[in-house]
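Visitor: Mind looking at a prediction? Sequence and model below.
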Amino acid sequence: MRIGLLGTGPWARRVHAPVLAAHPGVELTGIWGRRAPAAAELAQAHGTRAYATPDELFAACDAVSFAVPPSVQAPLAVRAAQTGRHLLLDKPVATTVSEARAVAGAAERAGVASVVFFTARFGEREGAWIADQAAAGGWFTAHADWLASVFAEDSDSPYAASPWRREKGALWDVGPHVLSVLLPVLGDAESVTAARGPADTVLLTLRHRGGAASSATLSLTAPRAAFGVEVTLRGTTGTTTLPRREAGPEPAFHRAVDALIAAARTGRPHPCDLGFGVRVTEILAQAERALGGADDQ
C-alpha cells in the first residue's frame, strides 16, 4: 500500500515516519508538513520525497497517515477521503462533533477504509487484555488513572510545545485512550459527567449501557513522580488490571497499519474505525459541556 504522511512533529518523527518506512507492506510515498524545511528533512531521512501541498501527496498514494493536530487533521481527512484515499487517523479524530462527523461522512460516501490509532487498543498485551475482558463480561465498575507530566514544572516532554494540547488539555489528549479501553469492555456510555481537578486535570464519570459505572482521572500536569497509567476492572470474576506496555508506541502503530491494510483489502470495518472515533469525540464533547466548555453539535 502506498501511504503518504501528513505531519513533521515529534510524533511523526518518532513513530509514523520510521514505522511506515520500515513496514514490509508499505511504500512511504512522501511527506507533507506545514513547515516545508521540516518535511524535506524528514523525507530525506526516510528515503522519500516532500510534497508542496497535501493534494499533490494525495494524488501519489493509496492511503494517508495523519500526525497533525486534530483541528488540522479533520479538514485534511475530508479532502483525502474525497480523493478516494484510505485514512489512518490519530486520536482524537477531531475536537468538535461536527468535524468528526464530517470526516466519517466523507469516508462513508467515498467507500474508503479507516483506522483510528489508539495506542492501548493496538498494543499487543493491552489489546489482548481488552478483548479478554470484553469476552468475560460481568463487570461492576472500573477506574482509570491516565496521568502524564507533559506540562508539569519539571517536564522534559517533547510534546510540551504542543499548542493544541495546551489549549484542549488532558480531556482531549489522554481521554481518548481511556475511552478506547473502557468502551469495548463495559459498553457505550449512556451518561457522562465531569469535574475539574488541579490545572488541566479532569475527573470523568461514565454510566455504561450494560449498567456498569466507571471513573477516570485524566491529567497532563501530574508531577513526574506521580505520572503513570492504571486501569482496574472489578466484577463477578474478581479484579484485573490493564497490563503495562512493554515497548514504545512503534509496534502498536505497526499493527494499526496492518489493520488499515486488512480493512482496505477485505472491506470489513475495523473496531477502531471512524465510527468508533466519532463516538469517542461525542463523549468527550459531552464531558466538555459538563465542564462549561464548548457546545458543538
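Guide: The structure has been received and is ready for your questions.

Visitor: Could you use CA atoms for every contact and neighbour count after this?
Guide: OK.

Visitor: Let me see the ranges of the helices in this structure.
Guide: 10-11, 17-22, 36-45, 54-58, 70-82, 97-110, 119-122, 124-136, 163-173, 175-186, 250-266, 274-290 (DSSP state H).

Visitor: Relative to Thr237, which of the ones you listed is closest?
Guide: helix 124-136 (8.2 Å; C-alpha to C-alpha).

Visitor: circling back to that earlier point, okay if I get the helices of the chain as CSV plus distance to Ala195?
Guide: Listed next are the helices of the chain as CSV, based on distance: least, C-alpha to C-alpha, whole Å:
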stretch, distance to Ala195
helix 10-11, 29
helix 17-22, 37
helix 36-45, 39
helix 54-58, 39
helix 70-82, 23
helix 97-110, 20
helix 119-122, 25
helix 124-136, 27
helix 163-173, 11
helix 175-186, 13
helix 250-266, 31
helix 274-290, 7
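
Visitor: Distance of the residue nearest in space to the middle of the chain relative to Ala43?
Guide: Nearest to the mean C-alpha position of the chain, by C-alpha atoms, centre = their mean, lies Lys91 at 2.2 Å. Look at Lys91 and Ala43: by C-alpha to C-alpha, to the nearest Å, they are 23 Å apart.

Visitor: Then Pro69?
Guide: 20 Å.

Visitor: Of the two, which one has the most company?
Guide: Ala43 (23 against 20; other C-alpha atoms under 10 Å).

Visitor: Ala161 - how many residues pack around it?
Guide: What Ala161 shows, counting by other C-alpha under 10 Å, is a neighbour count of 11.

Visitor: I meant Thr236, not that one.
Guide: 10.

Visitor: Is it in contact with Gly138, as I believe?
Guide: Yes. Proximity of Thr236 to Gly138 meets the contact threshold set by C-alpha atoms under 8 Å, at 5.4 Å.

Visitor: Next up, a structure to set beside the first:
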Amino acid sequence: MTTAGGFVLRFGLFGTGHWAAETHAAAIDAHPRATLAGVWGRNPERAGALAARHGVPVFPDVDALIDACDAIAVALPPDVQADIAFRAATAGRHLLLDKPLALSLADADRVVAAAQQSGVASVVFFTQRFHPNITGFLAATAAAGGWQHARGTQFASIFQPGNPYGGSRWRHEKGALWDIGPHALSLVLPVLGRVTRVAAMDGPSGLVHLLLTHDGGATSTLSLTLDAPPAAVTRDFVFFGENGVEVVPPGDGSALTAYGTAIDQLLEEIDSGTRDHRCDVRFGREVAAVLTAAEVARAQHRTVDV
C-alpha cells in the first residue's frame, strides 16, 4: 500500500505491556506511513486484547508475524528482543527496537551482524534522542567542543503502587544500570565520545554510580536508580568545559511524539537506502558494551577497559 508520501510500512508489534500499547502501538496507528500488521506477545490473552483494540490479527508464532510484516517494533525484555531482532533481520525485516539492545554483548553482536549482512535499516529508541530540542542541543554542544566532564543524575521511582513498570521482572533483576543507564549514555556519548574505561560503585536504594573515561581524556559521572524516594525523583545532565557549563534541557514532547519521530527516521533510512542512523543497532551495541563493562566493574570492584 502507498500514500502520497510513499509506501506504508507494515509493522509487526512484539509486546503487549503498557509501553507496547500506549507508545508503540498508538504511535504506529497514528502515523500516516505506518500500519500494524499484527501483534505477538508472551501472554496470549493480552496479545489478543491489544490486537482487537487495533483491529489486527494476533499471531501465535514469532516467525509468522515476521513473515507478515516489513519491519518489527519490539517492547519486550532485552534478552527476548535480541532473539526476535536477530530472526527478523536475518529475514530482511527492518528494525525499530527498544533500549537496551540486548543484555549481553554476544547477543548485541548477533543482532548487529544480522542487520549488516541483510542490509536492513535499524533504529533503537533511546527516547530522549528523538526530541528535537535535545537533538539540537547535543549537536550544538558537540560542535562547540572543549568539554572536559559531564555529570548525570537520573533518579526514578518505578516500584510505587500503580506504576506500570514496577512489575517488570528484568528491571528488578538488572536495575537502573540496564534500564535508565542507556538513556544516560545516549546523552553523554554524542558529546564526549566513546567510553574507554569504566569504574562503578553501588549505593543505597538500588543506586549505581559510574565513572567513565572517554576518548580524548574527558570524564563523566552517572548516578542512577529506579528506586528513589518519590520526593527525590530527578533528571539532571550537565557538561563542563572551556566554554562554561551547559545543561541538557528536558524533552519538549511526549514519548508518543518521540516514537513517531523514530518511525519517521526509520522510513528516511529505508527511503534513502542509507544505513548510518545515529541511534542504529551499532550504537545500541556500543551502549551495551559500556553496560557490560560496568557490570563487571561493580562485581569485581575494579576499573574495566571497554
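Guide: That came through, no problem. Values in this document were obtained by computation on a predicted structure and should not be read as measured data.

Visitor: what sits against the residue in structure 2 that the residue nearest to the centre of structure 1 lines up against?
Guide: In structure 2, the residue matched to Lys91 of structure 1 (TM-score structural alignment) is Lys99. Lys99 of structure 2 makes contact with Pro78, Val124, Phe125, Phe126, Asp179, Pro182, Gly284 under the criterion C-alpha atoms under 8 Å, 6 or more residues apart in numbering.

Visitor: one more time with 7 Å, if that's ok
Guide: Val124, Phe125, Phe126, Pro182 (C-alpha atoms under 7 Å, 6 or more residues apart in numbering).

Visitor: What separation do you get for it and Phe137 of structure 2?
Guide: Taken as C-alpha to C-alpha, the span from Lys99 of structure 2 to Phe137 of structure 2 is 21 Å.

Visitor: cool, Asp305 of structure 2 as well?
Guide: In terms of C-alpha to C-alpha, Asp305 of structure 2 sits 29 Å off from Phe137 of structure 2.

Visitor: same thing with Trp170 of structure 2?
Guide: 32 Å.

Visitor: repeat for Thr16 of structure 2
Guide: Distance from Thr16 of structure 2 to Phe137 of structure 2, by C-alpha to C-alpha: 34 Å.

Visitor: of those two, who's got more company?
Guide: Comparing Thr16 of structure 2 with Phe137 by other C-alpha under 10 Å, the one with more neighbours is Thr16, at 27 against 17.

Visitor: so what corresponds to the more buried one in structure 1?
Guide: That one, Thr16 of structure 2, aligns with Thr8 by TM-score structural alignment.

Visitor: tell me which residues in stretch 115-132 of structure 1 are buried?
Guide: 115-130 (16 or more other C-alpha atoms under 10 Å).

Visitor: how much distance is there from it to the middle of the chain?
Guide: Relative to its chain's centre, stretch 115-132 of structure 1 lies at 11 Å (C-alpha atoms, centre = their mean, to the nearest Å).

Visitor: How about stretch 241-249 of structure 1?
Guide: 16 Å.

Visitor: before we move on, what about stretch 25-42 of structure 1?
Guide: Centre to centre, stretch against its chain (C-alpha atoms, centre = their mean), the figure for stretch 25-42 of structure 1 is 21 Å.

Visitor: same deal with stretch 177-195 of structure 1?
Guide: 15 Å.

Visitor: Identify the residue range in structure 1 corresponding to stretch 182-192 of structure 2.
Guide: Stretch 182-192 of structure 2 maps onto residues 176-186 of structure 1, going by TM-score structural alignment.

Visitor: Now that stretch on structure 2. Mean distance?
Guide: Averaged over the aligned pairs, stretch 176-186 of structure 1 sits 0.5 Å from structure 2 after superposition, using mean C-alpha distance after the TM-score superposition for structure 1.

Visitor: and for that stretch, what are the contacting residues?
Guide: 91-92, 118, 120-121, 130, 133-134, 144, 208, 210, 212, 280.
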